[in-house]
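>>> Sharing a model prediction with you, sequence too.
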Amino acid sequence: MPATTRPAASHSKNPGSQSALRHLNQQRLIECLLSGPATQAELSRQTGLSTATVSNIVKIMQGAGLVSTEPVTSSGRRALSVRLNSQGAVAVGIDFGRRHLRVVLASLGYQVIAEETVTLPLGHHAEEGIAAAVELLDKLLRQNGVERRAVVGAGAGIAGPIDRRSGTVAQGAILPEWVGFQILERLERALELPVYVDNDANLGALSEVTWGPHSGVSDLMFLKIGSGIGAGLIVNGAPYYGAVGITGEIGHATIHEYGAICRCGNRGCLETVASTSTMLELLGKSAGRSLEPQDIVRNALAKDPATLRVIDDAGLAVGRALGNVANLIGPEVIVVGGPLAGLGETLLGPIRRGLVRHAVPVVGETTTLTMSSLGARAEALGAAALVFQHAGISSG
């Protein structure tokens, strides 16, 4: 799994404040306890902190449910052993989509405690999405008997690029009502928790190397095909964010120079030929009614000719764009996620053909293309993993 993370926007504290120092010292203790229980004296020696400081931090962590303690004898003297409580620390993962909100609660042991998805109105404003997230989080905590003090923090995925310099949702998001919104500050006020914000595709990539079967992969690309098309990158074992946090915008790679106008202002972008919105528009005309992504999956699996043709065209276009990216960064694995993940090889087949056709032969032959095993929860799970990593907690 990645050794480090550098999210597009993260919870920040005054580095000289007492709360920031306490937070840093708590992370140091957690890192020591990941290898097993230790006495307070041992923690003091390992961290270089005074015994009084360790004792105070342990009391705070115990009150928050992060650790448990028990009296022991060490070198003939009475001591207090401290154990990291895997069920006491809870992370919240939030996925804000164009028309959905998903919230998960995850334990330190990387087990999902609870999750729920609700529908958001198309064109909803950020304040509506945040209010729904607060309500859903409170509901899940209450229903599962999780005390709020046990929550380490919340990670949030946004369906659009995030400018690290300002912490705002940048132009090009499929949530235009959120553009320019100070998502980090507003979420922290509403949730009253440390918050870490990132693009949903970046979190999808993080989830694959944390929760998924690709924990040993150092170079991975997560491609999300939905209303928009975006990619998250793991390069040399860590998420890649570029200079301002806006990377992986493969949906705006030009496929047809004189194609349809894209919402970004360019022509013939990949999104204009391969997003679920485009597929639904094409298929809805022939069906004479509006369709949903699950209709694409169902009709394709039923071998509907029109649906299979649309998927084939879209897959080839996606593969062409992936070929260019693969030539540049040479990923070991490309994972495809999003609402069409249930298509399996029906979608992977044409993507693979496009990839092999447009990539350098050795790159096309050695790049593994697979469908995400995490389904629709990938982005929310990645958001929860982000929280644990910032708390100094690793899945190992």
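That came through fine.
>>> From here on, just use CA atoms for contacts and neighbour counts.
OK.
>>> residue contacts, the residue nearest to F96 when sequence neighbours are not counted?
Spatial nearest neighbour of F96, excluding adjacent residues (CA to CA, 6 or more residues apart in numbering): I158 at 5.3 Å. I158 makes contact with D95, F96, G97, V197, D198, N199, D200, according to CA atoms under 8 Å, 6 or more residues apart in numbering.
>>> One more pass at 10 Å, please.
94-98, 169, 173-175, 178, 183, 197-203, 379 (CA atoms under 10 Å, 6 or more residues apart in numbering).
>>> again with I329
Counting by CA under 10 Å, 6+ apart, I329 has contacts D219, L220, M221, L233, V235, V363.
>>> which of the residues you listed sit farthest apart?
L233 and V363 (16.7 Å; CA to CA).
>>> Show me which of those two is the more surrounded one.
More neighbours surround L233 than the other of L233 and V363, with 26 against 20 (other CA atoms under 10 Å).
>>> ok, now how distant is the closest residue to the more buried one other than its chain neighbours from C264?
In space, and not counting its chain neighbours, L233 is closest to M221: 4.7 Å by CA to CA, 6+ apart. From M221 over to C264 the distance is 23 Å, taken as CA to CA, to the nearest Å.
>>> try this one side by side with the last:
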Amino acid sequence: MSDNAQRRTVHATSGALRAANRARVVQVLRRSGWATRSELTHHTGLSRATVSSVLGELAQRGLIAQRRQAGDGGKGRPPAQVALDTSAGTAIAVDIGVRHVAVAVGDLSHSVLAERWVDVPHDHTAASGTRIVLRSIEEAVEQAGIDADELVGAAVSIAAPVATDSGRLAVPGVLPGWNESTLADTVATRWGIPVVTENDANLGALGEAVARPPADGGDVLFVKVASRIGLGSARGTTIVRGRNGYAGEFGHVTARPGGEPCWCGRRGCLELYAGGDGMLRRLAGSGVAGSLAELVGNAHSSPAVRRVVDVGVAELARALTDVVVVLDPARVVLGGELTALGDLLVDPIRRELDALPFGPPTELSVSPFGERASLVGALTVVLTEPHRFADRSQAAALRSAPPPGPDPFRAPLTRPALRGVPS
């Protein structure tokens, strides 16, 4: 082989290696949001020098932001953290609930740049909801100050099981007005981006598993306690969807055999007693709770509301404990509007879990995202799954090799503080 041929072969191999190293760093940053160089070295398995080289390349392309956390009073400066810049890509999240429509725009540092929440009637239709979504996306994109060509994709969270093969609602009747919705197709056409639809509880589990991964691994169970009851399970960036998309239909396990008929055709389903809608039906005509907000607000002061809440929470605690016995998760996280009940919700569940005789008590917490958990999860699925969405961070970095120059991270790079997702 000639010297020229040898040089060509080495050059191609070197370029492929740089691309592979860059891809590993970008993958970790997409998953974690912000990370220190030491964390990138640990999670990529690359040397510190290689990580620094990749970061320098990305920074010279304008694809990296840097921040330095406030010190804790100890000696020395805290290590700098880096994240993919907004110019590396932004995502749209949509959350369709029983009584709300929400939209958010976020970037690859896992920061929420803008969001919109609109209350809607319980029986709202897909036509009216789609108009709200499109208008809210326009407003959020404008507020975030991003260009449409920075968008890499969108995810729609919906309070219903979603078929794994088609992305359509797997069970007609859960949200009747949305049975034949073309929202995902409409958003995809309007913005020219890939759009996926996922169950809201599944996305809540994903958001929690990525933002606060269990120290020793394991599954995160997310229980959505809102108008209805849902459950999602995730490990790392993987959602457990089941064969057809029905995994996590926790609201339809039997709480009371032979109990009230449910719209699903079964009797005594859990959400009839523990879901907000079921509680409100029991209080209909009492004048003490006509909405979830009033239910929560009067739970301590009204004996009638307290009785209904206590019964529903007791049913939820028993059913959830059975699920924990079967799945042995690392953590159970409660989310949704009814988490505002506070100790009235958390304490009975904790007592049931702590009474289990198998192993140490299961960790239980309330999601710091509150009612935003599914919306945060929708952003997370776009930001952490580049194989399903565009990856501008890789495309931009591959355009050409950066010119030689000093390491841009030797000078601090500031960025405006944003209300966003904890990393």
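Arrived safely. What you see is a predicted model; the values in this text were computed from it and never measured.
>>> out of M221 and C264 of structure 1, which sits in the more crowded spot?
M221 (30 against 13).
>>> mean deviation of the host helix or strand of that one from structure 2?
For M221 of structure 1, the host element (DSSP states H and E) is strand 220-225. After superposition onto structure 2, the mean distance of strand 220-225 of structure 1 to its aligned counterpart is 0.7 Å, using mean CA distance after the TM-score superposition for structure 1.
>>> so how much does the helix or strand following that strand differ from structure 2 once superposed?
Following strand 220-225 of structure 1 in sequence order, the next helix or strand is strand 229-235 (DSSP H and E). In this overlay with structure 2, the average offset of strand 229-235 of structure 1 from its partner residues is 1.2 Å by mean CA distance after the TM-score superposition for structure 1.
>>> so strand 229-235 of structure 1 versus strand 220-225, what angle?
170 degrees (axes from the mean of the first three to the mean of the last three CA atoms, to 10 degrees).
>>> Now find how far off-centre the following helix or strand past strand 229-235 of structure 1 is within its chain.
Note on strand 229-235 of structure 1: by DSSP H and E, the next helix or strand toward the C-terminus is strand 238-239. Relative to its parent chain, strand 238-239 of structure 1 has a centroid offset of 12 Å by CA atoms, centre = their mean, to the nearest Å.
>>> got it, and stretch 335-351 of structure 1?
Using CA atoms, centre = their mean, the offset of stretch 335-351 of structure 1 from its chain centre is 19 Å.
>>> Now do the strand holding M221 of structure 1: which elements does it pack against?
Packing partners of strand 220-225 of structure 1 (3 or more CA pairs under 10 Å, 6 or more residues apart in numbering; DSSP states H and E): helix 200-210, strand 229-235, strand 238-239, helix 305-329, strand 333-337, strand 368-371.
>>> Name the nearest residue to the residue most central in space within structure 1, ignoring sequence neighbours.
The residue lying closest to the centre of structure 1 (CA atoms, centre = their mean) is L203, at 1.9 Å. Using CA to CA, 6+ apart and skipping residues adjacent in sequence, the residue nearest L203 of structure 1 is G382, 4.5 Å away.
>>> dump the residue contacts of V72 of structure 1.
T39, R78, A79, L80, S81, V82.
>>> Show me the two of those residues that sit farthest apart.
The widest separation within those (CA to CA) is 13.3 Å, between R78 and V82.
>>> Common neighbours of those two, please.
T39, P71, V72.
>>> Tell me the one among those residues nearest to L369 of structure 1.
The closest of the shared contacts of R78 and V82 of structure 1, once distances to L369 of structure 1 are taken by CA to CA, is T39, at 47.0 Å.
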